[in-house]
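pasting the sequence and the predicted model now:
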Amino acid sequence: MARRTKIYEGTAKILYEGPEPGTIVQHFKDDTTAFNAEKKAVIEGKGVLNNRLSEFFMTGLNNIGVPTHFIKRLNMREQLIRQAEIIPLEIVVRNYAAGDLSTRLGIDEGMQLPRPIVEYHFKNNDLGDPLVTEEHIAAFGWAGQQDMEDILSLSLRVNDFMSGVMMAVGIRLVDFKLEVGRIYEGDFQRLIVADEISPDSCRLWDIETGQKLDKDVFRRDLGSLTDAYTEVARRLGVMPKTSTPMMKPTLIN
């Protein structure tokens, strides 16, 4: 087997040089962390599920004209993606109060917000990804005014798509995190959705019961994270609906 060149390794993914210029192989790991890596575990099968779920969402976005880095899935844990210059921001879109929004503002968790709220965090693990304003972003040159307009538009389009897809299978999209990258085509640049979209980066609640189907299961010790992610995959048709949860899920090719 050919030896691959590792570009980067994070908590949940490894990036390798791709087979063609401008491509990267993204490998999904089973490692899981919370609270700025204070809580850690290896959840067998999580990387497989996140690979397939991120493929599902990215493909859906590409199909409706929202550009992403996704090219194709290579195997159960890896996908081929476009190389992009990642803007050092985490974009959080919130539809309901939850997590640190509830803590910061004293808002009851689960309250529906009057409209989607888009927040920006400086992407820096050592600093805990602090909340920043558009003034900070402009002052430090992380993104220009046109970039910010494009990021907002992308984020809200992803929110519309994701909210509709989830509602159709009885799941409430509470909030989610995006990363955005720049790609260059000749003299022009455009922004694309990068990183991943999966239960690791979303808050997902069952509409009827309020059951959490995202990484809060791990954060709050609410049960099996694999079972929660498997349920999301099953409802979306990524897994057979008649299958039973297992540590190494069998997914539809």
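That came through fine. Numbering: from 1, shown residues only.

rest of the way, CA atoms for contacts and neighbours
Will do.

ends of stretch 22-33, how far apart?
From the first residue to the last, stretch 22-33 extends over 30 Å; the measure is C-alpha to C-alpha, to the nearest Å.

let's bring in a second model and compare:
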Amino acid sequence: MRRKKIYEGKAKVLFEGPEPGTLVQYFKDDATAFNNQKHGLIAGKGVLNNRISEYLMQKLEEIGIPTHFVRRLNMREQLIREVEIIPLEVIVRNVAAGSISKRLGIEEGTILPRAIVEYCLKDDALGDPMVTEEHIAAFGWASPQDLDEILQLTLRINDFLNGLFLGIGLKLVDFKLEFGRLWEDDQMRIVLADEISPDSCRLWDVATSEKMDKDRFRRDLGNVEEAYQEVARRLGVLPEAGPVDIKPPRVMQ
């Protein structure tokens, strides 16, 4: 099938959807780290992330979190609503790890006194720099009202996912969210966009503190595919046939 490509990112491709206001989100096996300085392939990652993100988006919808997700189409693709992406990465930290440990000298694994929410500008060329609410308001990336709504949604998502992952023996160390503006009949609402998967979350085994996420790729720890499969297995969404490959649709010239 030939489809018009709208956008290609590091881990996903967006194609024109079957009806107005929709897109098809295709999950790739590509893995990147350190702002694309490190690149590789994780066999079956796209299949697993598609299933994991579908499951988590549906669970969040059930508690009233609006998302761009419509339905899964096949092993690697989802139908999503087209949204105007807000150019911010919203990072939630429950446990010190990664950049916050380096920046502030906090030992990795330290439980933070409260969930810390950080904002980064989505700009690969600049290395996704951290920004403050002052920057966001001054440069018009989001209005104060948008930001209030984003923060409220983010804290609710964190509470819910913390409990969900704890129930399957995983600690939600930190994670990244993206939001978009959904326009319907001249009405705008903020919705959760992008994906939630081991690509965008740090997940540690509660008993062993073993890393079950993309840090296994970042830090050359090995068994990356197995870690993603284990997260999917614990969530109960491991594909029956295993990570079967599906070729991307041919792109219209």
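Here it is on my side, so go on. Predicted model, so just to flag it, every value in this text is computed and none were measured.

could you get me the TM-score between them?
The TM-score (TM-score structural alignment, normalised by the length of the first structure) is 0.94; 245 aligned residues with a C-alpha RMSD of 1.5 Å.

what are the ranges of the helices in the second structure?
45-62, 99-104, 133-138, 144-166, 215-218, 224-235 (DSSP state H).

highest average neighbour count across these?
Greatest average neighbour count among the helices of the second structure goes to helix 45-62 (a mean of 21), per mean count of other C-alpha atoms under 10 Å.

that one vs the first structure, mean deviation?
In the superposition against the first structure, helix 45-62 of the second structure averages 0.4 Å from its aligned positions (mean C-alpha distance after the TM-score superposition for the first structure).

so in the second structure, which strand runs the longest?
strand 170-184 (DSSP state E).

from G127 of the second structure, how far off is W183 of the second structure?
30 Å.

if we can go back for a sec, including distance to V92 of the second structure, could the helices of the second structure go into TSV?
Formatted as TSV, those follow (distance: least, C-alpha to C-alpha, whole Å):
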stretch	distance to V92 of the second structure
helix 45-62	16
helix 99-104	11
helix 133-138	15
helix 144-166	7
helix 215-218	16
helix 224-235	20
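
nearest to L14 of the second structure, out of the ones you listed?
Nearest of the helices of the second structure to L14 of the second structure, taken as C-alpha to C-alpha: helix 45-62 at 13.3 Å.

now for that closest one, which elements pack on it?
Contacts defined by 3 or more C-alpha pairs under 8 Å, 6 or more residues apart in numbering; DSSP states H and E place helix 45-62 of the second structure against strand 22-27, strand 69-72, strand 77-81, helix 224-235.

what's in contact with the second one?
Counting by C-alpha atoms under 8 Å, 6 or more residues apart in numbering, strand 69-72 of the second structure makes contact with 50, 54, 57-58, 78-81, 193, all of which sit outside it.

again, only this time at 6 Å
78-80 (C-alpha atoms under 6 Å, 6 or more residues apart in numbering).

identify each buried residue in it, please.
Buried residues in strand 69-72 of the second structure, defined by neighbour count with 16 or more other C-alpha atoms under 10 Å: 69-70, 72.

and which of those residues is nearest L203 of the second structure?
Nearest to L203 of the second structure among the buried residues of strand 69-72 of the second structure, with distances taken as C-alpha to C-alpha, is F69, at 22.6 Å.

G98 of the second structure corresponds to which position in the first structure?
Using TM-score structural alignment as the criterion, the counterpart of G98 of the second structure in the first structure is G99.

name the nearest residue to its match, sequence neighbours excluded.
The shortest distance from G99 of the first structure to any non-neighbouring residue, by C-alpha to C-alpha, 6 or more residues apart in numbering, is to E109 (7.4 Å).
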